[in-house]
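Participant: could you look at this predicted model? Sequence included:
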Amino acid sequence: MTRLLQTIEPILWRDEQLHLLDQRVLPHTENWLAFYDSDAVAEAIKLMVVRGAPAIGVTAAYGVVLAAREAWFSAGENWQEALIPALKRLAASRPTAVNLFWAIERMQQTCNTLSKYESPEPALLEQAKRIHQEDVKANRTMGQYGADLLDNDSIVLTHCNAGALATAGFGTALGVIRQGFIDGKIEHVYVDETRPWLQGSRLTAWELMQEGIPMTLQADVAAGALMAGGRLDWVIVGADRIASNGDTANKIGTYSLAVLAKYHGVKVMVVAPTTTIDWSIENGSQIPIEQRAHSEVSEIEGHAIAPAKVHVSNPAFDVTPAALIDAIVTEEGVVSSPSKEKMQQLKKEEKNDTNSISDRM
């Protein structure tokens, strides 16, 4: 059981550099990349070297450290002004994951307290490490809250990857699954492959197999048949942004799962830290949906699977209305049958201000 808690850590700071586990080449290759400058970090986020809203936030925080180092060496006492372009480039790397903006704002608040006459790096590095540690702690708390909602011998389905690879460690949705397995409540996990980037087959399946959690990989289109068989208890997923009424943006295909689950009487659990909640927007229609490269749909590993010049739509996310969600699990507690009123109660209970600042970047 102890081994199950010693999960993958995809983000490391050592030797004054940021190190990221390259998730584009998993599961066949475990390759660590070192980053010395903030622009490379922004590009890594954009190209999905690192992905998952919490992991993106932590990575961006370290990116600010590198940017501040560059600004100090290039501009001296004018480092704060010189830092602004790098912050904007980091903020533009992924538009949907609100944790990105939250982390940059928190780092910027630290910048505002520092003298222009001394290097900002030590204080910013301390803040980035704090954000990193807080994420792991929050994941473990959410894991227990979510596991407590499960009955014994539950069979669950998860979509995309919301595990240790998507966070600083342990995971959100997979954190619940890990803890549920430890507590004897998870009998089996079904993993959607998650087209088109295959995070389920490449990442989630790999994580679960690393830790001996019983699982079965399936094509996304098999979910309805699985539910019709009457053997599924929960759909457990993460989130990239949650509106103030509980509408949730997650990997494309999540909305379809929620509709199927509602019809078949399967419960839906969304697991995410409060930093994923964007209190500035009223509902999911205001969440920006990232459109990614056409080649992700028309090709697999560089090999064409569709006619040349075919028109492609590739939204990275969709929005699940709060009415289709049975529980939103955060480190501050569980919101059952989420609504605007219940989400506002959660907001009152938060220890830290987590208002979205995406409109300021």
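Facilitator: Cool, got the structure. Residues are numbered from 1 along each chain as shown.
Participant: all contacts plus neighbour counts: C-alpha atoms, from now on.
Facilitator: OK.
Participant: could you point out which element follows the helix or strand harbouring residue 80?
Facilitator: Secondary structure from DSSP states H and E places residue 80 in helix 79-91. Once helix 79-91 ends, the next helix or strand along the chain (criterion: DSSP H and E) is helix 98-112.
Participant: report the angle between the helix or strand following that following helix and helix 98-112.
Facilitator: Once the chain leaves helix 98-112, the next helix or strand it forms, by DSSP H and E, is helix 121-147. Counting by axes from the mean of the first three to the mean of the last three Cα atoms, to 10 degrees, helix 121-147 points 150 degrees away from the direction of helix 98-112.
Participant: helix or strand right after helix 121-147?
Facilitator: Following helix 121-147 in sequence order, the next helix or strand is strand 154-158 (DSSP H and E).
Participant: list the helices and strands that next one packs on?
Facilitator: strand 186-192, strand 234-237 (3 or more Cα pairs under 8 Å, 6 or more residues apart in numbering; DSSP states H and E).
Participant: including distance to residue 83 and mean neighbour count, could those strands go into CSV?
Facilitator: Below are these laid out as CSV (distance: least, Cα to Cα, whole Å; neighbours: other Cα atoms under 10 Å):
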stretch, distance to residue 83, mean neighbour count
strand 186-192, 41, 22
strand 234-237, 36, 24
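Participant: which one, of those, ends up nearest to residue 88?
Facilitator: strand 234-237 (29.5 Å; Cα to Cα).
Participant: and of the helices and strands packed on strand 154-158, who's closest to residue 147?
Facilitator: Closest to residue 147 of these, according to Cα to Cα: strand 186-192, at 8.7 Å.
Participant: that closest one to helix 121-147, inter-axis angle?
Facilitator: Using the same axes, to 10 degrees: strand 186-192 against helix 121-147 is 120 degrees.
Participant: buried set for the helix holding residue 80?
Facilitator: Under the neighbour-count criterion of 16 or more other Cα atoms under 10 Å, helix 79-91 has 79, 80, 82, 83, 86, 87, 89, 90, 91 buried.
Participant: quick one: work out the angle between it and helix 98-112.
Facilitator: On the basis of the same axes, to 10 degrees, helix 79-91 is oriented at 180 degrees to helix 98-112.
Participant: returning to what we had before: and residue 121, which of the helices and strands packed on strand 154-158 is closest to it?
Facilitator: strand 234-237 (35.8 Å).
Participant: that closest one packs against which elements?
Facilitator: strand 154-158, helix 254-264, strand 267-271.
Participant: quick revisit: in a markdown table, list the helices and strands packed on strand 154-158 along with distance to residue 110.
Facilitator: As requested, the helices and strands packed on strand 154-158 are exported to a markdown table (distance: least, Cα to Cα, whole Å):
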| stretch | distance to residue 110 |
| --- | --- |
| strand 186-192 | 40 |
| strand 234-237 | 32 |
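Participant: alright, now check it against this:
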Amino acid sequence: MLTGKTIVLGVTGGIAAFKAASICSGLVQKGADVRVILSKSALNFIQPLTFQALSRNHVVVDTFEEKDPSVIAHIELADRADLIIVAPATANFLAKAAYGIADDMLTTTLLATQAPIFICPAMNVHMYHHPAVQQNISILQSRGYHFIDSDEGFLACGYTGKGRLAEPEQIIERVESYHTPRQDLQGINILVTAGATREKVDPVRFFTNRSTGKMGYAVAEAAIARGATVTLVSGPAQLPIPNGVNVIPIESAEEMFQAVASKSNEADVIIKAAAVADYRPAQVHEQKMKKLDGNLTLEFVRTKDILRYLGEHKRPQQVLVGFAAETESVESNAMKKIREKNLDLIVANNVSMEGAGFGTDTNIVTLIEQKGVLAALPMLSKREVADRILTEAAKKWREKQTCTLE
């Protein structure tokens, strides 16, 4: 799938730069047209001639090297790129990229490109875990940069821990899968809920929560891209509707319950990502409530527990996925919820953590099944989290079909 694709490979100044030669070679063997940019620090570890021999293209180092007067080099390269990989990406590079510094050919090209960018960090374990580095990673992830996380193991500095560059084969596989449209969910009907509900007090006031719907919409978008038939029951959200998704707009918890209940029997997989109000005002005033002296007391009553209803009415072949947005005891609360509500999978996260929860473009989640923790994911874009959820949900759905046939 990389045949004819132009991939820009940026190499920065770390000991793992020697692995970039294998990445370059592997991409060329897959049919890619590889254009290499070396930072000046990278020259201390590996020479341009190595990459020129492997890529059969000129290797760029100097921002002001303008061989073709008809174009501006970094703009032409930025426009030509179908994808950019930075491997290794040092702590210094991450800081410059996060704050928009463009002081060399690589950082200048990154600012000018519209292509997807894959970052492969490599550094000392203590540098990797430093709050400044983690913050810079979070900033870049929030802008849509893709990260191929560092491995754990023995590092060149003598320490053992996280910070080793991912293996070239792993990096190439991630890039190749990005350009390979998966259709592994064809024939599967998926029902997704997203966003917050609004519980009216009067014609001008309502109670709601901080959910923006980003996680649920990411699930719907990823599912439709992988060939599923998708119905999205959505509370009010300022997000574009993914192409091909059947959307049922709702406002209140009761409206969401009615919509979900009417569609649940048709679904093979239900992913309940919405943040539904647990309580609603006992009385909805027909006219605007006027301000009075003193305090105001409102009585609230419980809304219907949609997830519990789905768990109680779940068909044997159906897969039910819930979310647990917590601020403490995340895993224990999620395990309690998965058992009480008869879920197949629960997505748990601590919404008080930076880079996780409501309103962000990233999330940090733990996938939990009935037996226990399935996977603790690092900070990823919500689209990447959505794909991981869908992969596990589809796996469980196929297992149920196999058991039924047997």
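Facilitator: Ah, there it is. None of the values given here were measured: they were computed from a predicted structure.
Participant: what's the TM-score once they're superposed?
Facilitator: Overlay of the two chains. TM-score (TM-score structural alignment, normalised by the length of the first structure): 0.32; 155 aligned residues with a Cα RMSD of 5.0 Å.
Participant: re the thing from before, so for residue 146 of the first structure, which of the helices and strands packed on strand 154-158 of the first structure sits nearest?
Facilitator: Judging these by Cα to Cα, what sits closest to residue 146 of the first structure is strand 234-237, at 9.2 Å.
Participant: heading C-terminal from that closest one, find the next helix or strand.
Facilitator: Downstream of strand 234-237 of the first structure, the next assigned helix or strand under DSSP H and E is strand 241-243.
Participant: from the contact counts, what lies against that next one?
Facilitator: With contacts taken as 3+ Cα pairs under 8 Å, 6+ apart, strand 241-243 of the first structure sits against strand 248-251, strand 277-278.
Participant: circling back to that earlier point, among the helices and strands packed on strand 234-237 of the first structure, pick out the one with the most neighbours on average.
Facilitator: Ranked by mean neighbour count, these are led by strand 267-271 with a mean of 24 (mean count of other Cα atoms under 10 Å).
Participant: quick revisit: and the helices and strands packed on strand 234-237 of the first structure: which comes nearest residue 32 of the first structure?
Facilitator: Nearest to residue 32 of the first structure, of those and by Cα to Cα, is strand 154-158 at 26.3 Å.
Participant: what angle do the closest one and strand 267-271 make?
Facilitator: 60 degrees.
Participant: any idea which helix or strand comes after strand 154-158 of the first structure?
Facilitator: helix 173-182.
Participant: quick check: the gap between residue 91 of the second structure and residue 75 of the second structure.
Facilitator: Residue 91 of the second structure sits 25 Å away from residue 75 of the second structure, going by Cα to Cα, to the nearest Å.
Participant: no, scratch that, I was asking about residue 224 of the second structure
Facilitator: 34 Å.
Participant: for residue 48 of the second structure, same thing?
Facilitator: Separation of residue 48 of the second structure from residue 75 of the second structure (Cα to Cα) stands at 21 Å.
Participant: who's more crowded, residue 224 and residue 75 of the second structure?
Facilitator: Per other Cα atoms under 10 Å, whichever of residue 224 of the second structure and residue 75 has more neighbours is residue 224, with 21 against 15.
Participant: show me which helix runs longest in the second structure.
Facilitator: helix 382-405 (DSSP state H).
Participant: got the buried residues for that helix?
Facilitator: By 16+ other Cα under 10 Å, the buried positions in helix 382-405 of the second structure come out as 382-390, 392-394, 396-397, 400.
Participant: farthest pair in the buried residues of helix 79-91 of the first structure?
Facilitator: Across the buried residues of helix 79-91 of the first structure, no pair lies farther apart than 79 and 91, at 18.4 Å, counting by Cα to Cα.
Participant: can you give me the helices in the stretch 201-350 of the first structure?
Facilitator: For the stretch 201-350 of the first structure, the helices defined by DSSP state H, counting those that start in this stretch occupy 205-210, 223-228, 254-264, 295-298, 340-349.
Participant: dump these into a markdown table; add distance to residue 102 of the first structure as well.
Facilitator: Putting those into a markdown table (distance: least, Cα to Cα, whole Å) gives the following:
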| stretch | distance to residue 102 of the first structure |
| --- | --- |
| helix 205-210 | 27 |
| helix 223-228 | 34 |
| helix 254-264 | 24 |
| helix 295-298 | 28 |
| helix 340-349 | 15 |
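Participant: and the ones you listed: which comes nearest residue 180 of the first structure?
Facilitator: helix 205-210 (12.7 Å).
Participant: for the helix holding residue 80 of the first structure, name the packing helices and strands.
Facilitator: Checking 3+ Cα pairs under 8 Å, 6+ apart, helix 79-91 of the first structure ends up next to helix 38-46, helix 53-75, helix 98-112.
Participant: so which of those is the most packed in?
Facilitator: Scoring those by mean count of other Cα under 10 Å, the most buried comes out as helix 53-75, with a mean of 25.
Participant: helices or strands up against it?
Facilitator: Under the contact criterion of 3+ Cα pairs under 8 Å, 6+ apart, helix 53-75 of the first structure touches helix 38-46, helix 79-91, helix 98-112, helix 121-147.
Participant: output those as CSV; include the columns distance to residue 54 of the first structure.
Facilitator: Shown next, in CSV, are those (distance: least, Cα to Cα, whole Å):
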stretch, distance to residue 54 of the first structure
helix 38-46, 12
helix 79-91, 14
helix 98-112, 6
helix 121-147, 7
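Participant: quick check: which of these is nearest to residue 317 of the first structure?
Facilitator: Proximity to residue 317 of the first structure (Cα to Cα) singles out helix 98-112 among these, at 13.1 Å.
Participant: helices or strands up against the closest one?
Facilitator: On a contact count with 3+ Cα pairs under 8 Å, 6+ apart, helix 98-112 of the first structure meets helix 53-75, helix 79-91, helix 121-147.
Participant: dump the ones you listed to JSON lines, plus distance to residue 17 of the first structure.
Facilitator: Shown next, in JSON lines, are these (distance: least, Cα to Cα, whole Å):
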{"stretch": "helix 53-75", "distance to residue 17 of the first structure": "8"}
{"stretch": "helix 79-91", "distance to residue 17 of the first structure": "17"}
{"stretch": "helix 121-147", "distance to residue 17 of the first structure": "11"}
